[in-house]
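Colleague: return a 3D structure for these sequence lines:
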Amino acid sequence: MLQKTNAATLAELDHHDHPESHSVFGFWVYLMTDCVLFAALFATFGVLGHQFAGGPTGKDLFDIPGVALETAVLLLSSITYGFAMLGAHQRKNGMVLGWLAVTFVLGASFLVLELREFSHLIAEGAGPQRSAFLSSFFTLVATHGLHVFFGLVWMLVMMIQVVRARQLGEQEIRRLTCLSLFWHFLDVVWICVFSFVYLGSVL
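Modeller: The predicted structure follows:
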């Protein structure tokens, strides 16, 4: 009886020393707030997307093959991040680092392509101040791009943590899981941008 009591006491102390983490649930809550943000931006574009003020329309400006390339690069980065998570669950630091590096390069390439598109539009006189259509377009797409940028910074931090860790623990895997949720969420948002903003403006 005494042994059982001691075992129960030790288990309770261990539970208090290592409380169950709620970070993944909290991150889901954060993603829901981000959903509200992007929903508001999509709604704004839906209202202002036909206010051209005598300026160019999406059909005049958007290079669909170029945007399709951006889309393919970002979707591919989601797949490579999935391989990184497989390595994380197998506790293979090298595999995680390798796939995170590939994902980082793809994400950075997406941003370069997006910045090149913005530069081209502004050079043609189609900057965000030209019309309500372009203001809502730049705001929505740039907000997504900013999220990608912060995701890349987060990815660099995680790569440093993986290098420092001799073996991946539950804490590192939990952080990688949160980043995975964030990265896949950005893919879903971009698919909506590609379909609703680009294709919807051209068709």
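
Colleague: every contact and neighbour count from this point should use C-alpha atoms.
Modeller: Fine.

Colleague: can you pull out the helices in the chain?
Modeller: Ranges of helices within the chain are 2-17, 23-48, 58-61, 64-89, 93-123, 132-164, 170-192, 200-202, based on DSSP state H.

Colleague: okay, those helices in a markdown table with mean neighbour count next?
Modeller: Formatted as a markdown table, the helices of the chain follow (neighbours: other C-alpha atoms under 10 Å):
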| stretch | mean neighbour count |
| --- | --- |
| helix 2-17 | 11 |
| helix 23-48 | 15 |
| helix 58-61 | 15 |
| helix 64-89 | 18 |
| helix 93-123 | 18 |
| helix 132-164 | 17 |
| helix 170-192 | 17 |
| helix 200-202 | 15 |
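
Colleague: separation between residue 98 and residue 168?
Modeller: Distance, residue 98 to residue 168, by C-alpha to C-alpha, to the nearest Å: 15 Å.

Colleague: also residue 200?
Modeller: Note on residue 200: its distance to residue 168, by C-alpha to C-alpha, is 44 Å.

Colleague: what's the answer for residue 125, then?
Modeller: From residue 125 over to residue 168 the distance is 50 Å, taken as C-alpha to C-alpha.

Colleague: ok, those two, which is more surrounded?
Modeller: Higher neighbour count among residue 125 and residue 168: residue 168, with 20 against 12, using other C-alpha atoms under 10 Å.

Colleague: isn't that one right up against residue 90?
Modeller: No: the criterion here is C-alpha atoms under 8 Å, and residue 168 misses it with residue 90 at 9.1 Å.

Colleague: and for comparison, fold this next one:
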Amino acid sequence: MSTITVPVVAHELEQPWHLPNKGKVGMICLIIGESAIFAMFVLAYLFYIGKSQWGPQPREVLEIPIISSICLLSSSLTIWLSEQAVEHGQIQKFNAWLGATIALGLIFLGYTGAEWYKLIYHDGLTLQTNLFGTTFYSLVGLHASHVIIGLIMLITLWLFGMTGHITAKNSERIQTLALYWHFVDAVWVVVFLVVYVIGR
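Modeller: The predicted model follows:
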């Protein structure tokens, strides 16, 4: 009884390997570093909960920011829809969904500004008031600064889209930028739980 051997060509088994996208690798590294910074601020906030000896306490002055949170978390969906649109070459839809993302981010910042105004001018809570004020403004301010940076990048991208400089070829770069915005939204979930649920 003889056996038949089938020659196997090496290149048929090998899958072509491509270098990972440099932009995505860079963004992932940035997100890892930023996550470490946020973790330190979150741990500091948790450590100092209830240790303020004077001044307003969280339960006395903080209101749960439901509308602003819905707006920010919804922006993850709209930026994902903009990613899908540009990938399929639908630039008008891309501009519309990206514009919606920017609007939702601006609404979130508006609510944050209104909250800070109330806390500072009506409730007398500043960075120097007590440990709660110091940790609150540090953590929430760190997040707000990331939202501002993200919005600057998104507005710049939207202007490129509106002036016809965006095509389907740019989809991978846009996905890289969207990673940052998804990170900002994910961090807000943690900040919301720590500040407005656990810390209240």
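
Colleague: overlay the chains and give the TM-score.
Modeller: Here the TM-score for the pair of chains, by TM-score structural alignment, normalised by the length of the second structure, is 0.85; 181 aligned residues with a C-alpha RMSD of 1.5 Å.

Colleague: got a list of what the residue mapped onto residue 192 of the second structure from the first structure touches?
Modeller: The equivalent of residue 192 of the second structure in the first structure is residue 194 (alignment by TM-score structural alignment). Contacts for residue 194 of the first structure (C-alpha atoms under 8 Å, 6 or more residues apart in numbering) come out as 67-68, 71.

Colleague: check residue 61 of the second structure too.
Modeller: Going by C-alpha under 8 Å, 6+ apart, the list of residues near residue 61 of the second structure reads 119, 123.

Colleague: change it to 6 Å
Modeller: By C-alpha atoms under 6 Å, 6 or more residues apart in numbering, no residues touch residue 61 of the second structure.

Colleague: how close does it get to residue 20 of the second structure?
Modeller: Relative to residue 20 of the second structure, and taking C-alpha to C-alpha, residue 61 of the second structure is found at 48 Å.

Colleague: relative to the second structure, which residues correspond to stretch 151-160 of the first structure?
Modeller: The aligned range for stretch 151-160 of the first structure is 150-159, by TM-score structural alignment.

Colleague: now the matching stretch on the first structure. Mean distance?
Modeller: Stretch 150-159 of the second structure differs from its equivalent in the first structure by a mean of 0.9 Å after superposition (mean C-alpha distance after the TM-score superposition for the first structure).

Colleague: same deal with stretch 102-109 of the second structure?
Modeller: Averaged out, stretch 102-109 of the second structure is 0.4 Å away (mean C-alpha distance after the TM-score superposition for the first structure).

Colleague: which residues are contacting that stretch?
Modeller: Here stretch 102-109 of the second structure makes contact (C-alpha under 6 Å, 6+ apart) with 68, 71-72.

Colleague: and residue 55 of the first structure, how far is that from residue 103 of the first structure?
Modeller: Residue 55 of the first structure is 38 Å from residue 103 of the first structure, by C-alpha to C-alpha.

Colleague: what does stretch 132-151 of the second structure contact?
Modeller: Residues contacting stretch 132-151 of the second structure (C-alpha under 6 Å, 6+ apart): 41, 45, 125-127.

Colleague: need those in CSV (columns: distance to residue 138 of the second structure).
Modeller: Converted to CSV, the contacts of stretch 132-151 of the second structure look like this (distance: C-alpha to C-alpha, whole Å):
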residue, distance to residue 138 of the second structure
41, 7
45, 9
125, 13
126, 11
127, 8
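
Colleague: max pairwise distance over the residues you listed: which two?
Modeller: Within these, 41 and 125 form the most distant pair, 18.7 Å apart (C-alpha to C-alpha).

Colleague: now which residue in the first structure aligns to residue 85 of the second structure?
Modeller: Using TM-score structural alignment, residue 85 of the second structure pairs with residue 87 in the first structure.

Colleague: list the contacts for that match?
Modeller: Contacts of residue 87 of the first structure (C-alpha under 6 Å, 6+ apart): 95-96.
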